[in-house]
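1. Give me the fold of what follows.
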Amino acid sequence: MTSNAGSGEMTGVMVEKDMREKHGFPPEFLNRLDEVIVFRELTRPEMKEIASKMLEEVVRRMREKGMELRVTERFKEVMAEEGYDRSYGARPLRRAITRLLEDKLVDMMLAGEAKEGDSLTVDVDPEGNVVVHNRRAG
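-> Below you'll find the model as predicted:
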């Protein structure tokens, strides 16, 4: 189980006390936990690395469909920014990738704008919009 309860700058006993007092966890619940681990908030470079790993999965799935997908560094930076939330860490990143990339790729495939053999490049235009360029096979 993960929670953002007590996600501030604290350690050890302070966390348990904070969880009990501020977040209303009863002692019975806290006694069922083996331990409480406090995670520090993610940095921007860490978010970019997580975004890269998540995007590798999208690249792999597109390869399985016979399409090459290239992701620019600029797009990775936008993903890291869009998916960043100080309180929730990388959780919003998955939704950002779905909203800004996967939905667009699905629409392109359904419209016949992307198909097996194509080479796609995901980038961000000067206005900050996500764009997918298709270099058609053949």
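2. hey, let's count contacts and neighbours off CA atoms from now on
-> Fine.
3. Nearest residue to the middle of this protein?
-> Leu93 (2.3 Å; Cα atoms, centre = their mean).
4. tell me which element that residue is part of?
-> helix 91-97 (DSSP states H and E).
5. three-state assignment of Arg40?
-> coil (DSSP: H, G, I helix; E, B strand; the rest coil).
6. Please give the structure of this sequence too, so both can be compared:
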Amino acid sequence: NSPKGLEATREKVWQVVRSYFRPEFLNRLDDIVLFRRLGFGELHEIIDLIVAEVNGRLRSQDILLEVTDEAKNFVLENAFDAEMGARPLRRWVEKYITTEVSRMILAQQLPPNSTVRVLVNGSQGKLAFSVKRSFVSE
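-> This is a model prediction of the structure:
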């Protein structure tokens, strides 16, 4: 992550690019952008953003979604792919959290002013959902 290390990496990438592509194509390139892998804290923040987006959709029904740190770690363990980056996180949250909350709404298990807390059921090794009826909308 040091400037010298980044420059050395950039030069290695350029060497590979030069050996692979023709000069006509290389003349059209302005720059090569290098990305570093996302860290654990950044991935947690991405999950927070996804949950905030879901909460935005639930707000009209006066329902709040809370995801514990343990559940976020569970999501990361099951959804994160180093090659794909954070992209699978959104799909995983939609498939396993948002879908379950939607089912709960349709089954009328989530009345207005409810909070759904997502945690990990340690004995079963899967997500668990608890409902508390005390959320007050602002």
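7. Going along the chain, name the helices of structure 2.
-> 3-20, 23-26, 40-58, 69-79, 87-93, 99-106 (DSSP state H).
8. closest to Leu119 of structure 2 out of those helices?
-> Between Leu119 of structure 2 and the helices of structure 2, the shortest separation by Cα to Cα is 5.0 Å, and it involves helix 69-79.
9. After superposing both structures, state the mean offset of the closest one relative to structure 1.
-> Helix 69-79 of structure 2 differs from its equivalent in structure 1 by a mean of 1.7 Å after superposition (mean Cα distance after the TM-score superposition for structure 1).
10. List the buried residues for that helix?
-> For helix 69-79 of structure 2, burial by neighbour count (16 or more other Cα atoms under 10 Å) applies to 71-76, 79.
11. can you list contacts of that helix?
-> Helix 69-79 of structure 2 is contacted from outside by 43-44, 47, 88-89, 92-93, 118-120, 127, using Cα atoms under 8 Å, 6 or more residues apart in numbering.
12. sorry, back to before: identify the residue of structure 2 aligned to the residue nearest to the centre of structure 1.
-> For Leu93 of structure 1, the aligned residue in structure 2 is Leu89 (criterion: TM-score structural alignment).
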